[in-house]
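Q: 3D, please:
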Amino acid sequence: MIVEAPNAARALADPDTRRFLEPFLGRECSAQQAAKDLCEDLDRVLTRVRRFLRVKLLRVTRLEPRAGRPVKFYQAVADRFFIPYSSTKFESFEAWFVAEFARREENLALSVSKEALAWGASRGHHAVGKRVFQGPDGSLRADFAFGPDVDLDLLHPAAPAIAYTVAFTGLDHGSAKDLQCELLALAEKYAGRKGEQLYSLRLALAPVQRE
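A: Next up is the predicted model:
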């Protein structure tokens, strides 16, 4: 389905909104089941469901009788959507791309820092700073730490499952393509799992733009 209506395009262009459409793709689903699948509060799901109905991205498929109000089941009006750039509010594709990830990047960084601080505090470390040092391979490295010589073992079984790393490495085109394939395969391996805790996984790879 090509989405040209501005309100529908805005809903799908916003990553924090469109993920609520996932439980309704290719199947009918109640709001309660969708909340369970998304590990979300029911009220938040219902808010998005009402928005999707208003912009005609979702439809009611049936009503299931029960005591009191019947249970509504919904399904997305298509299994695939395409949002033309001309239907968005962005002044350039680059601006759209940056906006797509900016809020998620901020939320990810905040979540990682919160978990790291809590883990450090539980180990008796409260003063945090940044270390700049030479790595074993001779490269310049920097990380946030709870002191110049305090290494928190984030791989410890009791430590939070967090990671936030940026690495610079020189690669030829073939090696970069191999890494690209490995990263995408890793993301695909863990995508769509239904666990007790929702996690944000971000993988990125790009040549450094020299100014």
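Q: C-alpha from now on. contacts and neighbour counts both.
A: Fine.
Q: following element in sequence after the top helix by length along the chain, please.
A: Longest helix of the chain, by residue count under DSSP state H: helix 93-122. Proceeding N to C from helix 93-122, the next assigned helix or strand is strand 129-134, under DSSP states H and E.
Q: packing partners of whichever helix or strand comes after that next one?
A: Towards the C-terminus, the helix or strand next in line after strand 129-134, according to DSSP H and E, is strand 140-145. For strand 140-145, the packing partners by 3 or more C-alpha pairs under 8 Å, 6 or more residues apart in numbering; DSSP states H and E come out as strand 129-134.
Q: counting by contacts, list what the strand it packs on packs against.
A: Counting by 3+ C-alpha pairs under 8 Å, 6+ apart, strand 129-134 packs on strand 140-145.
Q: to compare against the first, here's another:
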Amino acid sequence: MKITDPVMVRSLLRDGAAHYLAPFLHEDHSVSEAAELLRTPLTKVHYWVRSLCDAGLLHVVSEQPRKGRPIKRYRAIATEFVVPAEALPEDYFAGVMRRSNEDMIDALAAAAPEWVIGGDFRVSASSPTRGSQDRVLREGTGLAAVTHQSGCSLRITEDEARELAEEIRDLRDRWIARSADESDLERYQLDIALAPMPD
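A: Coordinates of the predicted model:
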């Protein structure tokens, strides 16, 4: 469903909106059922359900009578929401990417300070015309947590860049499919980017 209403757009763009909408996109749930699915406190899910209802993105599909207040069951008004580019705030995705980069730096610094803060800087060359700079751990220093961060520049054709982009998407999608999102497993952030360098 295409969304251009400013109230709905603002609600969809809030951090966490997709997470709290997820249980209601394909079937109806009560607040307590959604809280159990999301493994999140009932009060937090109740706050989000009320907020998403106020924005018009969720609606009550039925009420189960019981002593006291009936149990309301909610469902999203669509199974998917698309906000057209012209309805987004200016530079929306640039802001999202900046926040993602900051989150990744914070995550790396917290998980592996010996890598982010204490690593050594190295300049080397794999050939007389191919210099590189990177960071290395001092001998005998091990990483406290599983982390990886690397970057490089490549000289490749546009066709090769398309091939690489497809491989990256396949790799990402394969690991998303393996991710047990509803589990108590540790959450990792993965950022992968590819773009031609400006002149």
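Q: follow-up on the earlier one: relative to strand 140-145, how tilted is the longest helix of the first structure?
A: 60 degrees (axes from the mean of the first three to the mean of the last three C-alpha atoms, to 10 degrees).
Q: check which residues of helix 93-122 of the first structure are buried.
A: Residues of helix 93-122 of the first structure classed as buried: 99, 108, 112-113, 116-117, 119-120 (neighbour count, 16 or more other C-alpha atoms under 10 Å).
Q: likewise for stretch 47-63 of the first structure?
A: Across stretch 47-63 of the first structure, burial judged by 16+ other C-alpha under 10 Å covers 48-49, 51-53, 57-59.
Q: what about the residue lying farthest from the centre of the first structure, distance to Trp119 of the first structure?
A: If you look at how far each residue of the first structure sits from its centre, by C-alpha atoms, centre = their mean, the farthest one is Ala67, at 37.8 Å. Distance of Ala67 of the first structure to Trp119 of the first structure, computed by C-alpha to C-alpha, to the nearest Å: 47 Å.
Q: my guess is Phe203 of the first structure contacts Leu183. True?
A: Careful, residue 203 of the first structure is Leu and not Phe. Yes - with contact taken as C-alpha atoms under 8 Å, Leu203 of the first structure and Leu183 are classed as touching, separated by 6.7 Å.
Q: so between the two, which is more surrounded?
A: A side-by-side neighbour count of Leu203 of the first structure and Leu183, using other C-alpha atoms under 10 Å, places Leu183 first with 16 against 11.
Q: can you verify the more buried one is assigned to a helix?
A: Yes - assessed by DSSP: H, G, I helix; E, B strand; the rest coil, Leu183 of the first structure belongs to a helix.
Q: contact partners for it?
A: Counting by C-alpha atoms under 8 Å, 6 or more residues apart in numbering, Leu183 of the first structure makes contact with Leu203.
Q: cool, Arg122 of the second structure as well?
A: Here Arg122 of the second structure is in contact with 133-136 (C-alpha under 8 Å, 6+ apart).
Q: of these, which are reproduced in the first structure?
A: Using both residues aligned by TM-score structural alignment, their matches' C-alpha atoms under 8 Å, the first structure keeps these contacts from those: 133-135.
Q: neighbour count and distance to Ser100 of the second structure for those - can I get that in CSV?
A: Shown next, in CSV, are those (neighbours: other C-alpha atoms under 10 Å; distance: C-alpha to C-alpha, whole Å):
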residue, neighbour count, distance to Ser100 of the second structure
Gln133, 12, 24
Asp134, 13, 22
Arg135, 15, 22
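Q: and the two most separated of the contacts of Arg122 of the second structure?
A: By the measure C-alpha to C-alpha, Gln133 and Val136 form the most distant pair in these, at 9.9 Å.
Q: which residues are in contact with both of those two?
A: Common contacts of Gln133 of the second structure and Val136 (C-alpha under 8 Å, 6+ apart): 121-122.
Q: looking at the buried residues of stretch 47-63 of the first structure, point me to the pair that's furthest apart.
A: Once C-alpha to C-alpha is applied, the buried residues of stretch 47-63 of the first structure give Arg48 and Arg59 as the farthest pair, at 12.7 Å.
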